[in-house]
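# sequence and predicted model, in that order:
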Amino acid sequence: MSGLMLNIICDPSQGGKSDKSKGNYKHERFLGRRRFLERKGFLKDKLINKQNEKNNKRKRKKQRHTQSNGEYQSKPAAIFPQFTTTLPDKTNEPSCSTQTLCQKPTSSVSSTGCTSQGKQTHSVAPGTVGPLKYLAMDCEMVGTGPKGSISELARCSIVSYNGDVIYDKFIKPINIVTDFRTRWSGIRKQDLRNATPFNQAQKEIVKIMTGKVVVGHAIQNDFKALKYFHPACQTRDTSRIPLLNQKAGLPQHEVVSLKRLTKALFNKDIQTGKGGHSSVEDAKATMELYKVVEEEWERTLVFKSVC
């Protein structure tokens, strides 16, 4: 037993694989699987995405380098506002100092994107129409519902810049009239017997006003009765023009009646007698009041960005 010797040989090349051999085997196995997946097309999209990411990184790096040198490039397909000056054509349009241009969308009757235009140059949205005409509107309302508490349209009058009557009709309210308010409206029962139905009159009036600058006194009440909202940039409310009050010698921010303003500026009496108001007379008076401050008022609107 004492002469027994053990001779153990640890040669990596014999009796097993070393760590290095195992690593090479795993790598070869990985490459084999990768080649198999490439042949099947599973790695095609992944390689394309990876290549696209590399290309995008190069582009961003190039853009940063360009901007660092002070060379800024605009984005492709960027839309910039056009700058246009339009002077009123006094041969075809009312003799006013300024006009309004407004973009007219195809999906809506009223337009909201609008910029006042006058003697000074300022930006205009693309796709604008030509100089617009000025109109003055006045409406008379009657009462419906309990004790005539609901105001509904019963007459509408529209005049041109020069005071010519464009539209003047009695309008039959949707609901039964419970108070004709004749003392103020001038409407009587017989006036509404053959009156134009509200829905028809509404379409006619909106068609006339579309694309026009509409002047009125406390005109929001008229639009409410008409169930219509005209673009603010195309609306001129003579009850809210401080310049007009100033010229009349009245407090600038006070809401003054049409009758009082007309008397103070023109020494003219309107809305007299017990027969009620005349919407034609009121519309003409409103347009005359607007003309008093037209040039100054339109100039201030240019800098106020109405719409």
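Received the coordinates, thanks. Only a predicted model underlies this, so the values are computations on that prediction, with no experimental measurement involved.
# only C-alpha atoms from now on, for both contacts and neighbour counts.
Will do.
# what about the helices in the stretch 51-200 of the chain?
For the stretch 51-200 of the chain, the helices defined by DSSP state H, counting those that start in this stretch cover 182-185, 198-209.
# so which of these is nearest residue 298?
Closest approach to residue 298 among the helices of the stretch 51-200 of the chain (CA to CA): helix 198-209, 19.2 Å.
# run through who's touching the closest one.
Helix 198-209 is contacted from outside by 135, 153, 167, 171, 172, 173, 174, 226, 228, using CA atoms under 8 Å, 6 or more residues apart in numbering.
# thinking again about what came up before, and the helices of the stretch 51-200 of the chain: which comes nearest residue 240?
Taking these one by one with CA to CA, helix 198-209 is closest: 20.4 Å.
# show me how far stretch 169-181 is from its chain's centre.
33 Å (CA atoms, centre = their mean, to the nearest Å).
# over to stretch 159-176?
On the basis of CA atoms, centre = their mean, stretch 159-176 sits 27 Å off its chain's mean C-alpha point.
# tell me which residues of it come out buried.
159, 160, 161, 163, 165, 168, 169, 170, 171, 172, 173 (16 or more other CA atoms under 10 Å).
# what about versus this one:
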Amino acid sequence: MSYTVKGRELTKFTVVDHNGIVIYNEFVNPGCQIIDYNTEFSGITKSDIDGTTTTLKDVQNFCLEKFSSDTILIGHAVECNLIALSLIHDTIVDTAIVFSYPRELPHKRALRTLAMNRLGRHIQSGTHNSKEGAVACMDIILRHVK
């Protein structure tokens, strides 16, 4: 997400399957002026968005076509993504909730911390990478379930 004149808006959307294979990975043009690309956390830069024609509506249509009520969405702080997408979904596994500690609420553990603690994997140590984060979420949950 990046900050626009309207607030925090979606500027990249990545979906991987249970094998970590990318099935959707697009930069998203929010349609209004971006005032902060939030690069440290989003990995997004001006050059990533320049010329992008994918819109929020395109991403919403993808989600509505590919996900059913039986689809389990796995991610980290998923509510932020659903709010940005203006979508509701009932079946969610959120690593920020599953691996939270009551003493830390309402604060959530960083995904990079969970990946290190649960997988022994360094992620997002340089530029943020949405595919790396999506795969880490999937791997964390699959390892936990096994």
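Right, received. Where do you want to start? The structure displayed is predicted, hence computed values, not measured ones.
# in contact with residue 301 of the first structure, which residues?
Neighbours of residue 301 of the first structure in contact, by CA under 8 Å, 6+ apart: residue 116.
# mind listing what's buried along the one helix or strand it maps to?
Using DSSP states H and E, residue 301 of the first structure sits in helix 279-304. For helix 279-304 of the first structure, a neighbour-count test (16+ other CA under 10 Å) marks 279-280, 282-290, 293-294, 297-299, 302 as buried.
# related to what we said a few turns ago, of the helices of the stretch 51-200 of the first structure, which is nearest residue 139 of the first structure?
Per CA to CA, nearest to residue 139 of the first structure of those: helix 182-185, 8.8 Å.
# now do the SS call for the residue of the second structure most remote from its centre.
Residue farthest from the centre of the second structure, counting by CA atoms, centre = their mean, is residue 103 at 24.8 Å. At residue 103 of the second structure, secondary structure determined by DSSP: H, G, I helix; E, B strand; the rest coil is helix.
# likewise residue 128 of the second structure?
coil.
# quick one, what contacts it?
Counting by CA under 8 Å, 6+ apart, the residues that residue 128 of the second structure touches are 39, 40, 41, 42, 43.
# show me which of the residues you listed are buried.
42, 43.
# for the contacts of residue 128 of the second structure, which one is nearest residue 73 of the second structure?
Nearest member of the contacts of residue 128 of the second structure to residue 73 of the second structure, counting by CA to CA, is residue 42, at 20.0 Å.
# which residues touch the closest one?
1, 2, 128, 129, 130.
# could you redo the last one with a cut-off of 6 Å?
Contact partners of residue 42 of the second structure, counting by CA atoms under 6 Å, 6 or more residues apart in numbering, are 1, 128.
# chain neighbours aside, what residue packs nearest to the aligned partner of residue 236 of the first structure in the second structure?
Superposed on the second structure with TM-score structural alignment, residue 236 of the first structure falls opposite residue 93. For residue 93 of the second structure, ignoring the flanking residues on the chain, the nearest one in space by CA to CA, 6 or more residues apart in numbering is residue 74 at 4.8 Å.
# in the first structure, what range does the helix or strand hosting that neighbour match?
Counting by DSSP H and E, the element that carries residue 74 of the second structure is strand 73-75. Mapped onto the first structure using TM-score structural alignment, strand 73-75 of the second structure spans residues 214-216.
# distance check, the counterpart of residue 11 of the second structure in the first structure against residue 139 of the first structure.
Aligned by TM-score structural alignment, residue 11 of the second structure pairs with residue 154 of the first structure. Residue 154 of the first structure sits 8 Å away from residue 139 of the first structure, going by CA to CA, to the nearest Å.
# repeat for residue 220 of the first structure
Using CA to CA, residue 220 of the first structure is found at 11 Å from residue 139 of the first structure.
# those two: which has the busier surroundings?
Counted by other CA atoms under 10 Å, residue 220 of the first structure and residue 139 do not tie: residue 139 has more neighbours, with 28 against 15.
# count of neighbours near the residue nearest to the more buried one when sequence neighbours are not counted?
Nearest residue to residue 139 of the first structure, sequence neighbours excluded (CA to CA, 6+ apart): residue 156, at 4.4 Å. If you count neighbours by other CA under 10 Å, residue 156 of the first structure ends up with 24.
# got a list of what residue 156 of the first structure touches?
139, 168, 169.
# just the buried residues of stretch 159-176 of the first structure now: which is nearest residue 265 of the first structure?
Lowest distance from residue 265 of the first structure to these (CA to CA) belongs to residue 163, with 17.7 Å.
# contacts only, for the counterpart of the closest one in the second structure.
Using TM-score structural alignment, the equivalent of residue 163 of the first structure in the second structure is residue 20. The contact partners of residue 20 of the second structure, by CA under 6 Å, 6+ apart, come to residue 135.
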